[in-house]
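[1] Here is a sequence with its predicted model. Questions after.
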Amino acid sequence: MNPRTSTPIPTEPEALRDLVLSLLQTQQEKEAEWAERARYIAQQELAIALRDETIARLESTIAKLQRWRFGRRSEKLSPDQISLWEEALDTEIAAMESILESVLEDSAAVTASRPGTEAPVAPARPPRRHPGRMQLPDTLPRVEVHHDPLTCTCGQCGGLLETVGEEISEKLDYIPGHFQVIRHIRPKLVCRPCGTIESPALPAQVIDKGLPTARMIAHVMTAKHVDHLPLYRQETQYLRASVPISRATLCSWLGQGEYWISMLAEACKMALLEGAILHADETPLPVLNPGSGKTDKAYLWVYRSQTDAPHPIVVFDYAPDRKGIHAQNFLGDWKGILQTDDYGGYDALYRKKQIIEAGCWAHVRRHFYDVEQRGPSPVAQKALAWIAKLYGIEADIKESPPDQKAEARQQRAGPLLESFRAWLSETQMQVAPKSGIAKAIAYALNRWKALTLYLEEGRLSIDNNPVERALRGVAIGRKNFLFVGNDAGGERAASFYSIIETCKLNGVEPFAYLCDVLEKLPTWPNKRLHELLPWNWKKTALA
């Protein structure tokens, strides 16, 4: 054994001082390194805890949905309602499984990319329900896509690769009017010296190793949310075309497709909140309560950019109730003019002073119209005639730029509104205090400042109708698919409506848009998501 040697300690003061300073510096560097490691470990422990919490929550949600789906059914539901009930739950299960797989894959990728660490044992994935891969009918036309290798040499030893066979993957595709099958043909290549076998990689898919193409998923989503066809009706249509796609399979495709679209919806929201003028409204959306066999009333809150915005945007936000806190959470620190109806849920926003209230003349007109419909009312008729003159002015200046609109409104509508207000105040003293006409007059007078704001701001609309028109698709959909499966389903429905309604406002055909973005999203970088938003996509498509 070699004797242990030690560095002699210097005796001179200068050398001793340098040694002490050197040791102190080394100690400080070590302490800083240990502190950095401690911070890193704390961050990793927090990330793991959050990941485990997310995985546990998703697994719990999937288990609960499966109990609802395969458990005892309520006898209160009709056969058609049961079909919609099963359809909603199957879609929710598929979507939750997609999110869970994404969380597990992201966690594994982060762990694998960290140098000098051993990969932990991944949490066991819950077994996925699989209806079995359907056999595509031989009668469907086939389109072959050949994938050539990028190199002819082995990546392991550099030897020459030889073709020994082919790998064929079939994808169900949809061209408007008929189905076809895309056959992806990849040669099997072998390196004789080292025995390596490889094939060119398939392009990234919306559903990894799934049967449908992006175009097929786009068709299912468009039929459900744009044409308002529940999946059980689509199943019948496909069967007539000799393509027996089960409803469970369609639910899986729909849920996984909606997962990708939700990414674009969040980017749409960020773009919307860059505007200075917004419209807002809300509408009921039934959400399934499987335990009771009934539905609860949730809400879709909808926000729209100003009418003359360079690229109009509509964003839907799902909430389990109609409390004003949801509007506050959505808008956050946004500052500007918010045009709404008379719902009190927005009052807390206006009290903050950073948001200015703009009123809606369509709601004023509706109150007087309701009085007139209950019986002839000279007062209501005169008020309606006055409001019609305001709308006549708007029709005349519809194509004018904002500054000219404001000037025309002040010159033409301003004096008219002053006379109208004086007449309303005088008439209010002459009608019964609790009558319908008194309530209509009070509604207008109490909101006069908000109702006349459009005189000064040419970018404002005279009413809130632009955002109400965006709700028509939701109203039609409610009559067809009746309800959403749960809160998560409501959030995905809100995301999809956001994209589809924004497409319509920007003159983008929804099916063509979905076909393209679903093809691109699996490999598209997050920092470039704005390039796939409907108004930017339209510019690219026209280029």
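    Arrived safely.

[2] Only C-alpha atoms from now on, for both contacts and neighbour counts.
    OK.

[3] tally of neighbours for residue 269?
    Around residue 269 there are 21 other residues, counting by other Cα atoms under 10 Å.

[4] Residue 521 now?
    Residues near residue 521, counting by other Cα under 10 Å: 19.

[5] distance of it from residue 54?
    Residue 521 sits at a distance of 23 Å from residue 54 (criterion: Cα to Cα, to the nearest Å).

[6] And residue 340, by the same measure?
    For residue 340, the distance to residue 54 - Cα to Cα - is 37 Å.

[7] if you count what's nearby, which of those two comes out ahead?
    Neighbour count, other Cα under 10 Å: between residue 340 and residue 54, residue 340 has more, with 24 against 16.

[8] Three-state assignment for the residue lying closest to that one once chain neighbours are set aside, please.
    Nearest residue to residue 340, sequence neighbours excluded (Cα to Cα, 6 or more residues apart in numbering): residue 280, at 5.3 Å. Here residue 280 is recorded as strand under DSSP: H, G, I helix; E, B strand; the rest coil.

[9] Could you find the residue nearest the spatial middle of the protein?
    residue 495 (2.5 Å; Cα atoms, centre = their mean).

[10] what about versus this one:
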Amino acid sequence: MPAPENNSDLQSVLRYNTELVITVEQQQKTIEQLREELALYRRKLFGRSSERFVDDESQLRLFETGDEQGSVDELEDDQEDDSKTKRRRRKKKSEKIPSHLKRKVIEADVSPEKRMCSCCGEEMPIIGTDITERVDLIPAELFVWEIHRHKRACGKCKDTIAQVPAGEEPGGLTTPIPGSDYGFGVYTQIIVNKFADHLPLYRGEDIFARAGMLIPRNTQFGMLVNIAALVGGLLELMASRVVSGKVIGADDTTVRVQDPSLPGKMRTGRFWLYRGREDNPYNVFDFTESRGRDGPASFLKDFRGHVTVDAYGVHEGVYLGATDRIYAACCNSHARRKFNEAKPNDPVAAAHALSLYRGLYDIEDRCHDFSAADRLELRQKESVALMNELHDWLIQKSSDPRVLPKSSIGKAVRYALNQWDELSVFLGDGAIPIDNNQTESELRSLTIGRQNWLFVGSSRGGEVAAAMYSLVSSAARHKLDVWAYVDDCLRQLAGGSTDYESLLPDIWRKAHPEAIRPYREAEATSRRLTTQQRRTRRREARVA
């Protein structure tokens, strides 16, 4: 650009230069924001899913200041805890083969000529046997109940005929649906395939074909529709028990729905999960074709208490509506996750927030097995102070000009402040959890299945899936053999039983201890104990 010839030209150049500087600054901010988003997406796609509080120590030390020094020290505690835990892990011994498995014996003996003693020529008697056991598998095989209902008639009296009525054969029913060509085992297998093992119905076709007979997917769906009607009374009891509690965990996820009126087109539907607490330990799923209040308004119409939800559920009033009988308790894990995602943007600030949250979760760990009253007492004694400290820090950061509103740390601060009242609800009631993690975990089984079956074929298909997930997820929650539980439920209900109470999974579990999966209980206990031990060591290290 040529040198300005007068003052007017000079002013024009200065204005132009100022505009360029502003533009460059704005572009730089945009670039930084896009870099953060790209890094976040890369971590979600390719990084570890764990949100363990461990970070790049060298970067943190570079910026250590003042009160936030403790956050960095605690990062080192976690890494040390991890290394100690790994050193103590030992390879498990081979599991003992269960005695109840059927044995097929293979007799292995030497040939007749080798049985003769090389010294005296006499046949050597057996003096012992070494037994080796090896587990094998016979693929599932379909079989046919061929029911012969004999007719009897008097040879003299033409009008007298006797025959066992259909469905009253010795040994009881062989099918849950009158007139069906399929028995209980086939119905149960279809349910387990799709809703416990996450397989789409077309893969079920392959499974049954390998077993000896193709059962088309449209036939399988029709069978599921009938079963959903059969178990309706049991699911209604589960739902009524869930809404009778004072606290419900709620979450939702989308699903694609085929539109019969528009071939090749998809609508968006939504599955809703309502998780009862320990006093009503059932998972009830619902299906709607919107994220509006229609579904929650219907399910929660008789509910009074707190619903643990995410921020969307709070601000859009999806679960709460305009009533004064339902109150929100926001998930602190969501707020914590925002700071975990902000670590690349501002590692020191993120570490400070995460250290406070770790202190809160340490307290929750200690009162895990407490009564609601004792848990409330501990929270009032220790958690309130930490939450107050976190709130003061958030206020300070929100007014810090160095914290850009659109940066990931700025978004994390704003998110927490916008939900602060709901995030703090757990401090006033020991029955309210600090987060909604358990509900999100229960919903994960559906989201895993969705990755395989991709969509539902109709609104009716969504409703049937919600019913089946309610049955299967509630059984899995109690560490039950899902196949055994579902099969027995179908047999009891098809036989005319209306004793739904006995079929609730927590009640049924007590009557069928053989159907409990001990390895799942052991896994859950081991995970919890490992976490408790790690946190205990960290607390003791701080005191020392």
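    Sure, I can see it. Remember, it's a predicted structure, so these values are computed and weren't measured experimentally.

[11] State the number of residues packed around the counterpart of the residue nearest to residue 340 of the first structure in the second structure.
    Residue correspondence to the second structure (TM-score structural alignment): residue 280 of the first structure is matched to residue 250. Neighbourhood size, residue 250 of the second structure [other Cα under 10 Å]: 25.

[12] My understanding was that residue 250 of the second structure contacts residue 307; is that so?
    Yes: in this structure, residue 250 of the second structure is within contact of residue 307 by Cα atoms under 8 Å, at 6.5 Å.

[13] Tell me where the stretch 401-544 of the second structure has helices.
    For the stretch 401-544 of the second structure, the helices defined by DSSP state H, counting those that start in this stretch occupy 408-418, 420-423, 437-453, 459-477, 482-494, 500-503, 505-511, 518-543.

[14] measure the residue lying closest to residue 473 of the first structure once chain neighbours are set aside to residue 509 of the first structure for me?
    Nearest residue to residue 473 of the first structure in three dimensions, chain neighbours excluded: residue 226, at 7.4 Å (Cα to Cα, 6+ apart). Between residue 226 of the first structure and residue 509 of the first structure the distance is 11 Å, computed by Cα to Cα.

[15] what about the alignment partner in the second structure of residue 539 of the first structure, how many residues close to it?
    Under the alignment (TM-score structural alignment), residue 539 of the first structure pairs with residue 510 in the second structure. When neighbours are defined as other Cα under 10 Å, residue 510 of the second structure has 12 of them.

[16] of residue 226 and residue 509 of the first structure, who's got more company?
    residue 226 (20 against 13).

[17] Mind telling me what that one corresponds to in the second structure?
    Counting by TM-score structural alignment, the partner of residue 226 of the first structure is residue 196.

[18] How about residue 301 of the first structure?
    Looks like residue 301 of the first structure aligns to residue 272 there (TM-score structural alignment).

[19] Now do the contacts for the match of residue 280 of the first structure.
    272-275, 307-309, 436, 439 (Cα atoms under 8 Å, 6 or more residues apart in numbering).

[20] Which of the residues you listed are buried? Put it as a ChimeraX command.
    Those of the contacts of residue 250 of the second structure that count as buried under 16 or more other Cα atoms under 10 Å are selected in ChimeraX with:
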select :272,273,274,275,307,308,309,436,439
